[in-house]
Every structure is written in structure tokens, then in C-alpha cells.
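> build me a model from this:
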Amino acid sequence: MSFSLASLLHPTQIFALRGGVHPETRKFLSADCAIETMPMPPLIRVPLQQHIGVEAEPIVQRDDHVLKGQLVGKARGQVSANIHAPTSGRVIAVGHFTAPHPSGLPVPTITLRPDGKDEWGERLPRLRPENASPEEIAQQVAAAGIVGMGGATFPAAVKLGLRDKYPLHTLIINAAECEPYLTCDDRLLRERADEVADGAAIMAKALGVEHILFAIEGNKPEALAALQRHTHVMDRILQIKVVPAQYPMGSEKHLVKAVTGQETPARALTAELGIVVHNAATAHAVHLAVRYGEPLISRVVTVSGRAVRRPANLRVLIGTPVADILAHCGGLDGTPDRLLLGGPMMGQPIRNLRVPVVKGTNGILALTRSETRQKDPMPCIRCGSCVQVCPMGLTPFEMNQKIQAGDLEGAAAVGLLDCISCGCCSYNCPSTIPLVQTFGFAKGKLAEKESRKHQQQQTKRLAEARKAREAAIAAAKRAAMAKRKAEMAAKKAREPAAKAEAEATDTARTSTPATNEAVK
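Prediction:
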């Protein structure tokens, strides 16, 4: 694909996006709250599945004493991530515990009782990124267990390895933070812009790209000013692009379209355009891992919503229970109408306050009834409001109609699998139909159906392989039997000749003495 860097290098050019909404941001609740460190909780629960891909394998047992930063879960397979102890203490359980997920199902979890010493174990070896190779940087990021911290949780090292598959030229740091309420990335940039910029330059070297773009919404002037003081890092120039405050500007493909004008084909990677996108918090984690050998064991989380007594931006240890975090913020003011991990548009509702914060958790929201605008859904009036705001250009009402009729394949045919679950359609629906939840359910059903189909095909393939193997064994047995029969027949055929030869020999032997006597 031909590509011009003119759109990248232009300091102000921004391209319009299709659809999207402009919800009330309500970031003022926590935007002025400096990042504070959360005190050590009495218990830490570290799930072994905090990332897209295969869950980590536990390498500790009950009653083991672990140190801060010690590897406790080892990545399995190419798409997986290491898990480290957030602090020092004793492992009191290696089993299952409720996941930070709407299902509430238990997942493999390591439960740790901190000893209060917060004693570091052996850290990862520090690298000097100016002299390190791209492979060494990627290996360090993998060893540190870093994943996409904007919510996607894709192992960061896998993305850094895309340099071997695609001709990359640009790294985009996603600092848009378009979800309402969330301000953790905003505060991180205000207070640690130099470290975030350094992490971006390190990732750029690992990817082998020269161009680094910071995409940030215009409603974050303090973060923008802080970034502008750190635009020259590791012999690279960081270009800042201010994008409109529009949801879902933080979506990877839409951000690429906004700052470059390039549209990523459906179900393709932005890397096919030569562009890789990473979150600002991920860049900061890379800085800590490469410069100081620190694995990903903590992150900044926004705690907000009208039902929270004291909104805050907290640096919390991975595995800290939500209940402890809310208690640190003064607790809840009454019973919230909705409790979410993440933002109000794409966050996951939870029912159990004991669930832990994981690597992809960027917010804890406790929303009142007035904030959620919850109403009973009404029939679709086919007004087309959902179509107008869909950033993917889909027809949500049509997909919903087919799903309600049980036609999942029909819904897929009109774009269900291209839906990014941003929630714009649900937000804009005058009938308050839970469209995005319906689409999520349908995608799960399709995935389940596809999984069953795959299992059936796998079973059929195994059965055919077994049948072929048994046929080969039977054929080998028949061949062996035929060979044995042939050998026996040949042996039997040789018996008369051998018998005659033996008799002749015996006759010769018996006649020899008489002949000798006659000669005498």
C-alpha cells in the first residue's frame, strides 16, 4: 500500500471521523487529584489471566514466601504474559477466585498475604536502551509482563515483535483517554511526561521506527503543556497531535484515521499500514522495566463517580481488592446504581467488591441513578440514531432485529463481528435499548458455536486419523502375514528338493565303503 508521511508530519492536520458521540465527560471530579500511592492492602489476589491469550502457569505453591517483583506466574505460549508478586509476603492460596468480570466466575488466582516489608527480590537486569538491540528491549518487556494498559491487555512484547512481519514507520501513543470520568492517563502525563516520552522512544527503537506521534484530546491542556517540554528523547522527535474530544477517539483504528487519514481495513491490523499504537500508561511501564528492571506490578487507577465520597487517582498494586480501594477513598455514599471497572461506555459491571484490580483496570466508577440515566427499554422506533453515531458505519438496529429473531449468522453478515463494542449506539438510543450488551451476547454465542464447530472438526479429524492409523496397522499386519505365508510356502516348496538331496547324500555315504572294498 502506498503511503505518504505528509499527513504524519503536518503539525495540525486532523481527519474527521465517522459517527461518535460527545457524552458529558465529568472528568472534573478527579482531574485535579494528584496521583497518590494506595496503602498496602491486607490481602492481594493476583489472577493468572490478566491479558488476552493463554493464562500464566503458577510456579509457586501455598506457604511459599515471595519477594516483591518475583515471578509467580510464567507465560505459556506466544500470546501470554508473566505475572509477578506485587509485594513481599506469604502465598496463602493457589486456587480459584472470583474474576473481575460481569460473569463473576472464578479464575486461577494466587492469594498473597503481605508481610509489610515490601522487600524487593532480584529485579530484571537494567538495560541502556540507547545501546540495546530491538530484540533485547522486546525480551525485557516480555519478561516484565507488560500488556496494553488502555484496556485491551494485549501482550506488549508481541506488538513490539511486529517489526519482523510488517514494514513499520510510525508509533502512535494513545493519550486520548476519551472515556468519561477517567483521568489516570491525564494525571500520568501531567506528573510523569518525561518518563512516558522516554518509554515511547524506547518502544520506537524496538519497533525500528523513526516517527512518534502523541495523540491527545484538546481537553487536557496541562498534560499537553507537560508533553511539549519533552519532545526530544533518545535522538527522536516526538510530534504531538491534538485530536477532538470525541468518543470513541481512543479506539485504535479510529485514532489512526484521525491523525493519519489512513483507514484500516476490516479485521486487519494497523501494522499493515505501517503503524503501531500503544497506550501512554504502557509507555510508562516500558520505561520502568527497561531503565530500572521493574516488572508490571502496579498501575494508576481513577476512582470516581457521584457515589464515591472522595474521587482520586491512585497508584495501586495489581491484585488490590476493589473494596479496599473504595474504603481508602472514604467509601460509598449510599448504594450505587452501577459499579464499573473501567469507563462508563466500555467498562465491565461488577457485583462483588472483593474482586481485584488487574493490569487492564484503568478506573473504578460508582455511579448514581442520576448519572446512569437508567430507564426501562422500549421497542425500537427505527429512527436511525444508532446508525448516525456508529463509528464503524454499521446498522445496529438491523443487527439487533436479527439477533432477537435468532438469526446470528444474518447479524454477522451485516457486520456484527466488525462491532467494536464502543456503546455509542446504546448511548444515543432514545428507546434505551441495551444494544451493545445484545451484541456482546451474540458475539459470545457465535464464538461458542464456532468453538463447537471447531471441536467437531477436530474430533472428526482425530477420528479420521485414528481410522487411517488403524487401517495402516491392519495393512501392515496383512502384509506381514502374507510375507510369512510366502516364506512358509517357499520353505514347503523347497522341502522335497532338500529331502531328495539329503537322501542322495545318505546313499552316497552308504555306498562309499563297498566301493572301496571292491577296489581292494
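
> contacts and neighbour counts: CA atoms only from here.
Will do.

> check the chain for its longest helix and report it.
Longest among the helix segments of the chain by residue count, using DSSP state H, is helix 435-519.

> for that helix, which helices and strands make contact with it?
helix 396-404, helix 424-428 (3 or more Cα pairs under 8 Å, 6 or more residues apart in numbering; DSSP states H and E).

> buried deepest among those, which one?
Highest mean neighbour count of those: helix 424-428, a mean of 24 (counted as mean count of other Cα atoms under 10 Å).

> related to what we said a few turns ago, a markdown table for the helices and strands packed on helix 435-519, including distance to residue 320?
Output for the helices and strands packed on helix 435-519, formatted as a markdown table (distance: least, Cα to Cα, whole Å):
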| stretch | distance to residue 320 |
| --- | --- |
| helix 396-404 | 37 |
| helix 424-428 | 31 |
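
> before we move on, the earlier item: now do the longest helix of the chain against helix 396-404, angle only.
Inter-element angle recorded for helix 435-519 and helix 396-404: 60 degrees (by axes from the mean of the first three to the mean of the last three Cα atoms, to 10 degrees).

> give me the neighbour count for the residue lying closest to residue 117 once chain neighbours are set aside.
Of all residues not flanking residue 117 in the chain, residue 88 sits nearest, at 6.7 Å (Cα to Cα, 6 or more residues apart in numbering). If you count neighbours by other Cα atoms under 10 Å, residue 88 ends up with 22.

> please generate a structure for the following sequence too, so the two can be compared:
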Amino acid sequence: MSPSFDSIIENLNDGKLYSFPGGVHPDDRKSLSNNTSIQTPSLPEHLIIPMRQHIGSDGACCVEVGDRVYKGQILSQSATPFAVPVHAPTSGEIIAIAPHVVAHPSGLTEMCITLKPDGNDTWCDLEPLPNYLDENKNEIIKHICQAGISGMGGAGFPTHIKTSTSKPIEFLVLNGIECEPYITSDDRLMREHAWQIRQGLDILAHLINPQAIIIAIEDNKPEALQALNIACQDKESYRVVSVETKYPAGGEKQLIQVLTGREVPRDGLPIDIGIVMFNVGTCYAVADAILQGKPLIERIVTVTGEAVQKPGNFRALIGTPVAHLLEQAEYNPKKQKVPKVVMGGPMMGFTLSDATIPIVKTTNCLLVPSKKELVDEGAERPCIRCSACADACPASLLPQQMFWHAKAKEYDKAEDYDLFDCIECGACAYVCPSEIPLVHYYRQAKADIRLQRDERNKAEKAKQRFEARNERLEREKREREEKHRKAKEARLAASKAKPSGAEEAASPVNETKDKVAAALARAKAKKAALQANSSTGDVSSKPISESNSQAADEDNKTQTAANDKKAQVAAAIARAKAKKEAQASLAKKPDAPLAETHNADSTSADAKKAKVAAAIARAKAKKAAQETKDNAPSHAPSNEPQHVESTQSTSDNAKDSAKESGNESRNESGVTPKEPNASEASGGATSAAEAKKARIAAAVAKAKAKKASAQGSTSASNAANINASNSNSATSDAHTDDAMTSDTSNDTSVSTGNITPDDKKARIAAAVAKAKAKKAAADKEKESK
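Here you go, the predicted model:
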């Protein structure tokens, strides 16, 4: 059970402390460097500033090559909580931003900014907070973060993270132990700058507000202990405690156990048990940042070992190459077999691979040992299983078992022995009689395990992304299939929901057009009948040839429309039907021999084609008749009796032609036309003769039109072929009648056998022209009356 706060305070007041298991007492060798004051080295030729010098992520570089910067100017910045910026240690020019070897056991490279000092050491504008007690705590914490302060005891944990805790804190511990041999940087700092450390402690106490403050110093540093007692004498709540010299008493978990008797959980932090710890170097940097506005651009570094002539502590700028500090301490390579520099102490430090490696915020010592000062790394011998390492382990682990599994790369078994609880203090290696570098194997095993974990995490994340992608694709596929299924069902439902008459409404597009055409035909027929009655007073007086001519004009327009659109074809057919109905209405009169047509509602496609062909034939007939009329005067007969006989003969031919026309009408409409009787034909001698002449002319013209259609049209349908056949028959009758007319003529000198087809055509045309002329004269007489 952990001790209570009151019991801990009581023990501290009585000078009673706790202890931790294991530990060793190596020769500290601190006298090499702690007898001289802190020195300021000269400016190096170049400063190499790594962009990440702490636990957490690095920031983004905010300068470019060629930029001139001032001392204290920010070089990198980041918005992530665990990132702190780095600053220019002095004024100068940025000459490179590239990877460089950094302080790491494996000699890794990281992005670094190379600065060439100009020697002026010009500061940028500083923003101190001298009245920090009046400032908001968040503003002070932000100021600490922007100053780039992180733990300077070795871990490099960002200080602003520790100070921004919201948990209740019982103890604030200031770590001034510095237990590792050779290192004296904190010792000299406490001796020379105890008051500034006290100021930094005041700022941290203001931010955290702990119940008690403990300053722990090893008993082998009497001068530092005395200096801090003097600096804190006006603060009764500040307890300066002397701790027994024992390695590794300076470890965070070990020092907490010594002072409070509490143990930090394996996977926890000191704050989980109400304790926060800071290094004395961190307190010094906090005071600089808040009271003077200076960022963390330098630190105290111990340069010691028997291979240097002037060991001591140096106030080194961050980014100073190791070689430059060795030069300041007068490094003597003759005292070493091979050049060797250890960053850190002999227990926890690591050998550097390059003398150009820069000083960083966590660098506290450079150890340059002579030939026999430290154990040779190549002196490893087999383990004798003495268990001395287990006795010395301050974390109560089994270093021997961890060593075997780490060396065999059996990392799972090494983890079973709590490999990651090892604090890498080196106590096990220090007491090992076989001189096995145990910490080296542990570090290598931890690095490999972390790498494997990273790979597993990446693979797991990749697997999750892959599975998420497959799931998304499958979901989208199901959604598409469901969408298509619903659309199909909707179409089926819509088709089933249609009424029984819907199919009739969808399919008979032609029927609808026919009905519309029939309605138009009836309307036009009525209109034509009314116009005929109103203009002549008697429908029978209108010449049939003129009616046929008008029909040919309308049918010619219908053919043009048929080539454009089907709708126009239907309209043309409707007009043709209207004309036929008009002709049928005229045929019912005494002088109208045309057959009545009742095919307005026919829907046969073949009938439509035939009607179109008939319309074309009528148009051509009109054109042929017009040409014949133009040529008629040169062949017209001058004898009236011949005309009378020809007319009589042609009358018989007209009757035959009327029959043929009736046959044509029956072929087109399917209805047999009515034959005019004799009583209906007796309407006066003059009018009967004129009507006969008109009918003869119409029959002849139609015969010629049908013959021309049969010869010139190759695209007509079967109905057109039937019309052409009827035309040929009518033409034959016309020729026979014409021959008869020629025999009865007294003025003709040419016999029937010698008459040419052109002469026949001319005579017929002349007869038609004379009939029209008489008709026109009769019309004028009627109009004059």
C-alpha cells in the first residue's frame, strides 16, 4: 500500500527516506570536471540544428536556404501538441537544409538546418513575461512551448505537456541527483545558478500548484546542496533533501520511490500517483524563457575523460559539432587506441559514429576515455550464470534471461520477461564478470520489436483499409442491384396497371392518323361542295376536266409532302379522299358520271400507296395535257362536220373510258361506281354535247397520264401497276375510237392505216381544245343572261 501524503511529509521532516532494490556504487570520477567553472566556447564554423530534439514529432521548417536569421529566431514550427520548435543559436545565414547524422546509438540521419554564424550574435526581438503571476496560465504554458523547452535530463519530454495537466498534484520534485559517473553539468549549474533555478521552480509551482515541493540532491554534491538551501531559505514549503549516493538513484521511478515510497505503475506515469518531476536544467531554461524571453538555444555540457587535457563544463550552443567541443577541451588522440567519444556517461551513454554530430537539448556529457579507462567492447565472454546482474537490477528484472532471448532474437519470450520495463541504466553490465554489454542487446531487441510493431500496425491498418474498401464496393454493388430491381418492378407494375384500351391507344398510330384524315376529308368535302354551289349555281355545270386538273394539283402537293414526313403523307391522302368525295357528290348530279367513293375510313397500307401513285399519275396527266394544248392549233381540223362525227365517235370512246375509270375507282376503293342512265344524261342538246366532249377529253387525258405513269415510274406499288394497266386499256380504246372518227371524216385525205400516233394525239388534243372553247362560250352566254 502506497504511503499517504501526511506520512511522506512526516518522514521528510524527520530526514527518513525510502530505498529501491538493486543499484551499484561505481567510481564517480566527477572530480575531473567539477572543479572548474562553466566555460563559453568560441563560435564554431557551422551550427547543425536537428529539427527534432525531443520525444514527439518534429515541426515544419519555416526558413529557406539563403535566409539570414537572428539569434533566437524560430526555425521550425508545428501545431501538434508533442512538437516544440527549434531556434537559431546565433545570427547568421542558412546554408543547408538536409539530412545529417544525429545523436543516436544507430547513427541515424534526420533533417537538420545548417547555419553559418556571422559573428555578430544579434538577438531577435524578445518577449519576456516578468509579471507572470498576473498572466493567464495558458499564456505562460504557450510561452514555454514557443521557447522550445523540453526535458533536459535525458528523456526530452515536452515541458509544456507536463505543466498543462489538470490532475491534482501532491508533490513537485526537482531532480538534482545526477548519479551517473563523470557527469557534472547539473552540479556546476546548481552551484553557479541556484537563484535562477529557484525562479524557474517558482514558475512551475505557480502553473502546477502542488501541495509540496521537494528538491533532491545527492550527498556527493555538498556545494550544490548548500547553494540551493540558500536560494530556497525564504520558502518553507520548499524542502531540499540530501539523497544517498547510489546508482541509479537519479532515475525518475527510482527517485520517486526513494522520496515517497510510491511505485510508478508499469504502464503509467508519475502523474498517475500525484507526482511531477523536472530536471534542474529544465527549471533554468523556464526561468530564461519567462523572465528574459530567451528560447532554449544552449545548455551546459560536460567534456571529460582522460583523453582530454582540459576537461570541464561548457555552455555550448545547440548544434555545436562534437569535434568543436573536443577541440576546446584539447582532445589528445594519442591516449586512445582508436578515436572514441561517448555521448552520455559510461553507464547509459553510447558511442558516436561521427565527430560532426551536433549537440542537442538532451546532451549532458561527452566522455573521451583513454585506452584502459573503460572496458573494451570486444572483451565479451560467455555468461557464467552468476546472477549478479539480477541482484543489481533496480527494476527487479531478470537480465540474464532477457539477454539470452534477445541474442537469439526470440523477442516474444524476451517480452514475457518484461523487457520494456528495463530503464537501460547499465547496472547489470557494470557488475557482469563476463563483461557482456547487456544494455546493447536490450536496446537492439527493443528497436527490432518496435520496428515489428510498426510493421504490424501498418499491415493491420492496410488490412482494415482493404476490408473497408471491399465492404464499400460490396455495399455499392448491392445498392445498384436493389436500385435496378426496384426499377424493374416499377416498370412491371406500370405495364400491368395499364387499362385494356391502352394497348389499342399505343399500337394503332396509323388508325389514329386515318381517323384524323377522315375527319379532315369530310370537312374539306363539305367545303368544296359549298364553294362549287356558290360559284356556279349548278354543280353539274363545272367541267370534269377542270376538276381533274385541280385534283392533279392537290395530288402533286401530296407527293411532295409524302417525301418529307409520314404525317404530311396522311394529310395528302386525306385531301385526295376529300376530292374523291367531292367528285362522288358531283357524280350524283345528272351531268356527273363520276363514281361515288366510300373508302374514307380505309386503313390498308397498300391502298395508301396506291392512292399516292394515282395522285402522281394525275399530276403527270395534267402536265401532259398542258403540253398537248400548247401544240394543238397547228393540227386542229377546220371542218365542223368532222368535229361532230369525231365527237360522236369519241363519245363512245368516252363511255369506255368511263368504264375504265369506274374500274380504276373500284380497284382503289373497292366500291363499284354507278353508271349514269340515259334520262339523267338528257339535259338539253347543247349541254349534253358539251358534257360529252368534256368527258371525252377527260378520258383521253387520263389514259395518257396512266400510260406515262406506267413507263416513267419505277417505284410505284401494285396499285399503281393496276392503274397503269387500266391506262393502257383506255388508250387502246381511244385509238380505236380515233380511227373510227377518221373514217367518217369527209375532209381527211389520209387513210386510217396511214395515221401516225402523233397525228392521233394532235387531233384528240384539238377536239379537247375546241370542246373547252365551246364550253367557255356557253358559260359566257349564261353569265350574260
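
> overlay them and tell me the TM-score.
TM-score for the superposed chains, counting by TM-score structural alignment, normalised by the length of the first structure: 0.93, backed by 513 aligned residues with a Cα RMSD of 2.5 Å.

> returning to what we had before: out of the helices and strands packed on helix 435-519 of the first structure, flag the one nearest residue 220 of the first structure.
For those, the distance to residue 220 of the first structure is smallest for helix 424-428, at 22.3 Å, taking Cα to Cα.

> with the second structure overlaid, report how far that closest one is off on average.
For helix 424-428 of the first structure, the mean deviation from the second structure after alignment is 0.3 Å (mean Cα distance after the TM-score superposition for the first structure).

> follow-up on the earlier one: so for residue 35 of the first structure, which of the helices and strands packed on helix 435-519 of the first structure sits nearest?
That would be helix 424-428 among these, by Cα to Cα, at 29.9 Å.

> how close does residue 253 of the first structure sit to residue 6 of the first structure?
Residue 253 of the first structure is 19 Å from residue 6 of the first structure, where distance means Cα to Cα, to the nearest Å.

> and what of residue 68 of the first structure?
The spacing between residue 68 of the first structure and residue 6 of the first structure, counted by Cα to Cα, is 47 Å.

> more neighbours: these two, which one.
residue 68 (22 against 10).

> the more buried one maps to what in the second structure?
When the second structure is aligned by TM-score structural alignment, residue 68 of the first structure is paired with residue 71.

> for that match, what are its contacts?
87-91, 121-124 (Cα atoms under 8 Å, 6 or more residues apart in numbering).

> look up the closest residue to it, ignoring the ones flanking it.
Residue 71 of the second structure's closest residue in space is residue 90 (Cα to Cα, 6+ apart), at 4.0 Å.

> onto which residues of the first structure does stretch 28-38 of the second structure map?
With TM-score structural alignment as the criterion, stretch 28-38 of the second structure aligns to 25-35.

> so which bits of the matching stretch are buried?
For stretch 25-35 of the first structure, a neighbour-count test (16 or more other Cα atoms under 10 Å) marks 25-27, 29-31, 33, 35 as buried.

> closest one to residue 308 of the first structure out of the residues you listed, please.
Nearest to residue 308 of the first structure among the buried residues of stretch 25-35 of the first structure is residue 29, at 10.0 Å by Cα to Cα.

> residues in contact with that closest one?
181, 304-305, 311.

> do the same with residue 332 of the first structure
Residue 332 of the first structure neighbours (Cα under 8 Å, 6+ apart): 307-309, 326, 366.

> which contacts among those residues does the second structure share?
Using both residues aligned by TM-score structural alignment, their matches' Cα atoms under 8 Å as the contact test, the members of the contacts of residue 332 of the first structure still in contact in the second structure are 307-309.

> distance of residue 293 of the second structure from residue 475 of the second structure?
Residue 293 of the second structure is 58 Å from residue 475 of the second structure, by Cα to Cα.

> between those two, which has more neighbouring residues?
residue 293 (20 against 12).

> test my guess that the more buried one contacts residue 128.
Yes: Residue 293 of the second structure is within contact range of residue 128, at 3.8 Å (criterion: Cα atoms under 8 Å).

> how close does residue 289 of the first structure get to residue 306 of the first structure?
According to Cα to Cα, residue 289 of the first structure stands 36 Å off from residue 306 of the first structure.

> which one of the two is surrounded by more residues?
Taking neighbours as other Cα under 10 Å, residue 289 of the first structure and residue 306 compare with residue 289 leading, 27 against 19.

> that one and residue 106 of the first structure, how far apart?
Distance, residue 289 of the first structure to residue 106 of the first structure, by Cα to Cα: 30 Å.

> one more: residue 28 of the first structure?
36 Å.

> same deal with residue 407 of the first structure?
Taking Cα to Cα, one finds residue 407 of the first structure at 31 Å from residue 106 of the first structure.

> repeat that for residue 206 of the first structure.
For residue 206 of the first structure, the distance to residue 106 of the first structure - Cα to Cα - is 37 Å.

> more neighbours: the two, which one.
Taking neighbours as other Cα under 10 Å, residue 206 of the first structure and residue 106 compare with residue 206 leading, 24 against 14.

> where does the more buried one fall, secondary structure wise?
helix 184-207 (DSSP states H and E).
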